[in-house]
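A.B. asks: coordinates only, sequence not included:
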């Protein structure tokens, strides 16, 4: 099978098939487009004409190159047009019945040496191959949408696939300017195998009314740097498509995290399949459009502040407890927003060191033109270092950022209860401990709220505002208003393990570790798949090494204890690396080797 793959047939001319055809003709291949729907064929031609015209305008191709590319694309309604193809890529609907029928037809049409590729991301390549006369030539070729822009291609082998077929399509993918990743046959492969579990958890979180769709999506965009929130992404992919993929994953894994959230079935059953229908989790201006329009679930301005017209208490001064990186960052945020800040640590020397850290950070902002020298001096002048929490006696809000240890936090909250004036709001920055446990250490649990900042606090806009069953609307509104004045974006959530971001992020990271543990893929391939196929700023193993494997393990254990779901149990490989002292960048070794700092 050392064919150069100069003539390629694409069966199915929907959005994905049209995108594949475009990258092939622009790479000089003769492309035979096949679709039983003449309308689909016409739309494919029109789309190719439009996209290549834009490429000419942008100077990416010449007019002659455009005409030549269009001449290499021919469409037919009869599968027999694929007779001379050296490679056939099918991208018909995700149905065994439909795909198996296509493969049976192709078996009788194409040369025995032609390669047959399925574009599935959910169905078994092995099953499709087994039904073919020549299973050794069947493999998976999973592109990502939009095909011209996304660089990842997963090349999927079954136990029946001949290595020369894999080598031929891998070489083709590289010639197309793509990054091929070799994977075995299991539902979802690498990228979707990780992505759809995360999307399913987000759907379940929304279904449980734990947080609004807007807050879930905003939290993941701002907290993780993702290009799109999970519910908006489900609408883009198609709610019905996502449910099909998850059903296939669950059948293979029997992991409850892959069992489709009931809301996916309810939406799909009602025809609310996302953008293509004009409505899914969100409502769109038109079917197939991307513009979201308000609907009955869209929050009104200020809706997050609590029922009715509840407003927060006046906050002029803020106390920050702690002297580490997070405490310093939070103090800097409040000082730049014009608040009087009392920065208290265990001893005046630690508080002075934290203030010096803030001064250095503000100095860097001035050097980069993000802050004026006058504003820097004003912010620094507003920070008063102190050696004990007694200095918080007159502040209106206290934010603690001490060690992530419940006993330590409870002792501090008991002290704050004694020191702080009546009406002061007390906030914890915990990312994994129950906020209510901190609240119960005081005689005023109604005034205790969670304020989960993200690191680095001066740069990250997200704050998860966590209210317990005891928190008053007034205390909750106070924290939201302070966040907004400080230039942060507050999202509301209840007091349960992981809140929004960590509850969705860390199971995804844990599942990535399981893929490596099961020898399904390497950390490099998985990182590449999520960066190139999912648009993630960092791959899961890059992120694990940055966060710290010990920190990740601790959060995984909290989630597992809270939800008692076997699928949330920490991957043994993660536990073993932590036990060996391989904690990531901070120790010089995690999933990769790093230079010691």
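C.D. replies: Noted; the coordinates are in hand. This one's a predicted model, so the numbers in the text were calculated from it and none came from an experiment. Numbering: from 1, shown residues only.
A.B. asks: only C-alpha atoms for contact and neighbour calcs from this point on.
C.D. replies: OK.
A.B. asks: tell me how far residue 352 lies from residue 400.
C.D. replies: The gap separating residue 352 from residue 400 is 17 Å, by C-alpha to C-alpha, to the nearest Å.
A.B. asks: comparing the two, which residue is more hemmed in?
C.D. replies: residue 400 (25 against 19; other C-alpha atoms under 10 Å).
A.B. asks: host element of residue 464?
C.D. replies: strand 462-467 (DSSP states H and E).
A.B. asks: what's the following helix or strand after that strand?
C.D. replies: Once strand 462-467 ends, the next helix or strand along the chain (criterion: DSSP H and E) is helix 473-485.
A.B. asks: one step back: quick one, the strand holding residue 464 and helix 473-485 angle?
C.D. replies: Here the directions of strand 462-467 and helix 473-485 differ by 170 degrees (axes from the mean of the first three to the mean of the last three C-alpha atoms, to 10 degrees).
A.B. asks: what is the neighbour count of residue 112?
C.D. replies: With other C-alpha under 10 Å as criterion, residue 112 counts 14.
A.B. asks: circling back: and the strand holding residue 464, what other elements does it pack with?
C.D. replies: Counting contacts by 3 or more C-alpha pairs under 8 Å, 6 or more residues apart in numbering; DSSP states H and E, strand 462-467 packs against helix 213-224, strand 448-453, helix 473-485, strand 489-494.
A.B. asks: what about versus this one:
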């Protein structure tokens, strides 16, 4: 399958990162969001990141200009009609994703691959909402998308081998290193990572150490580039909580119980970097 144009639905952190990675790799990208304000903010942020790449010598001026020209932003799903792959990158709620995926399916060409960037929701259950579940697959990127090379490709029970092959092809085409994982709650990375972050909240709540000391312990003692609490802030505390709730519900094991402190911070609106405050305070 020749992949030249992709669609990304959802202009938040993940959608913007996927769009940036694809245009730098030479693909045309249609970025769709229902909010014009979100689109404008996302495109401005994306362009600023490209400019920083030029300043750091990671991208030359002409290549940057060409990449910008390959991006189209729209609030109209009909703009996805010519896409070869469309990936949904909306909020981590199944009902929202199903509504978006159905909208995508009603618009795209019969050959197009439809994907979701979900970090924990069952690919098989999402596929069941579509008329052509065989062309649906999970393609899970990691934040920040332009930096981290891993992509989890997750076939649902209904996904065809051709769909999975096309997903792997696209991931490699944009410079990523894909792994194929089973449709199990949390897949591979989040099933290991998010419970570890959740445990950091238990340790913080118990007063075993301060947030700074917990993060320093894992950076200096375990060789992590970023501490677990700072990483939770980067991911989004609401996303971490959502994944923990999915793990507990779908696996039925009490070890996946979300920390009450994590739940409390989310209830307070302290969601991490995107809100300016999570475990830590952020300025700018």
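C.D. replies: Ah, there it is. Because the structure is predicted, anything quoted here is derived from the model rather than measured.
A.B. asks: could the helices and strands packed on strand 462-467 of the first structure go into CSV alongside mean neighbour count and distance to residue 151 of the first structure?
C.D. replies: As requested, these are exported to CSV (neighbours: other C-alpha atoms under 10 Å; distance: least, C-alpha to C-alpha, whole Å):
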stretch, mean neighbour count, distance to residue 151 of the first structure
helix 213-224, 21, 21
strand 448-453, 28, 33
helix 473-485, 22, 38
strand 489-494, 22, 32
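A.B. asks: same list (the ones you listed) but as CSV, adding distance to residue 99 of the first structure.
C.D. replies: Below are those laid out as CSV (distance: least, C-alpha to C-alpha, whole Å):
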stretch, distance to residue 99 of the first structure
helix 213-224, 34
strand 448-453, 48
helix 473-485, 52
strand 489-494, 43
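A.B. asks: hmm, back to that, other residues contacting the strand holding residue 464 of the first structure?
C.D. replies: 219, 222-223, 435, 448-454, 476, 479-480, 483, 488-495, 499-500 (C-alpha atoms under 8 Å, 6 or more residues apart in numbering).
A.B. asks: could you redo the last one with a cut-off of 7 Å?
C.D. replies: Outside strand 462-467 of the first structure, the residues within contact range by C-alpha atoms under 7 Å, 6 or more residues apart in numbering are 219, 222-223, 449-454, 476, 488-495.
A.B. asks: against the second structure, where does that strand fall?
C.D. replies: Under TM-score structural alignment, the alignment places strand 462-467 of the first structure onto no residue of the second structure.
A.B. asks: can you find the partner of residue 106 of the second structure in the first structure?
C.D. replies: So, by TM-score structural alignment, residue 106 of the second structure is matched to residue 108.
A.B. asks: give me the number of residues near its match?
C.D. replies: By other C-alpha under 10 Å, 12 other residues sit near residue 108 of the first structure.
A.B. asks: same deal with residue 129 of the second structure?
C.D. replies: Neighbours around residue 129 of the second structure, by other C-alpha under 10 Å: 13.
A.B. asks: do you know which of the helices and strands packed on strand 462-467 of the first structure lies nearest residue 193 of the first structure?
C.D. replies: With distances scored as C-alpha to C-alpha, the stretch of those nearest to residue 193 of the first structure is helix 213-224 (18.5 Å).
A.B. asks: same for the closest one, what does it pack against?
C.D. replies: Packing contacts for helix 213-224 of the first structure, counted by 3 or more C-alpha pairs under 7 Å, 6 or more residues apart in numbering; DSSP states H and E, involve helix 230-237, strand 462-467, strand 489-494, helix 501-517.
A.B. asks: which part of the second structure matches it?
C.D. replies: The aligned range for helix 213-224 of the first structure is 211-222, by TM-score structural alignment.
A.B. asks: how big is the offset of the matching stretch relative to the first structure?
C.D. replies: Here the mean offset of stretch 211-222 of the second structure against the first structure after fitting is 1.4 Å, by mean C-alpha distance after the TM-score superposition for the first structure.
A.B. asks: so what's the counterpart of residue 191 of the second structure in the first structure up against?
C.D. replies: Aligned counterpart of residue 191 of the second structure in the first structure: residue 193 (TM-score structural alignment). Residues in contact with residue 193 of the first structure (C-alpha under 7 Å, 6+ apart) are residue 187.
A.B. asks: now do the helix or strand where residue 193 of the first structure lies: distance to the chain's middle.
C.D. replies: Secondary structure from DSSP H and E places residue 193 of the first structure in helix 191-207. With C-alpha atoms, centre = their mean, to the nearest Å as the basis, helix 191-207 of the first structure stands 9 Å off its chain's centre.
A.B. asks: any idea which of the helices and strands packed on helix 213-224 of the first structure is most buried?
C.D. replies: strand 462-467 (a mean of 26; mean count of other C-alpha atoms under 10 Å).
A.B. asks: starting at the chain centroid, how far to that strand?
C.D. replies: For strand 462-467 of the first structure, the distance to the chain centre is 19 Å (C-alpha atoms, centre = their mean).
A.B. asks: tell me the contacts of residue 124 of the second structure?
C.D. replies: 156, 157, 158.
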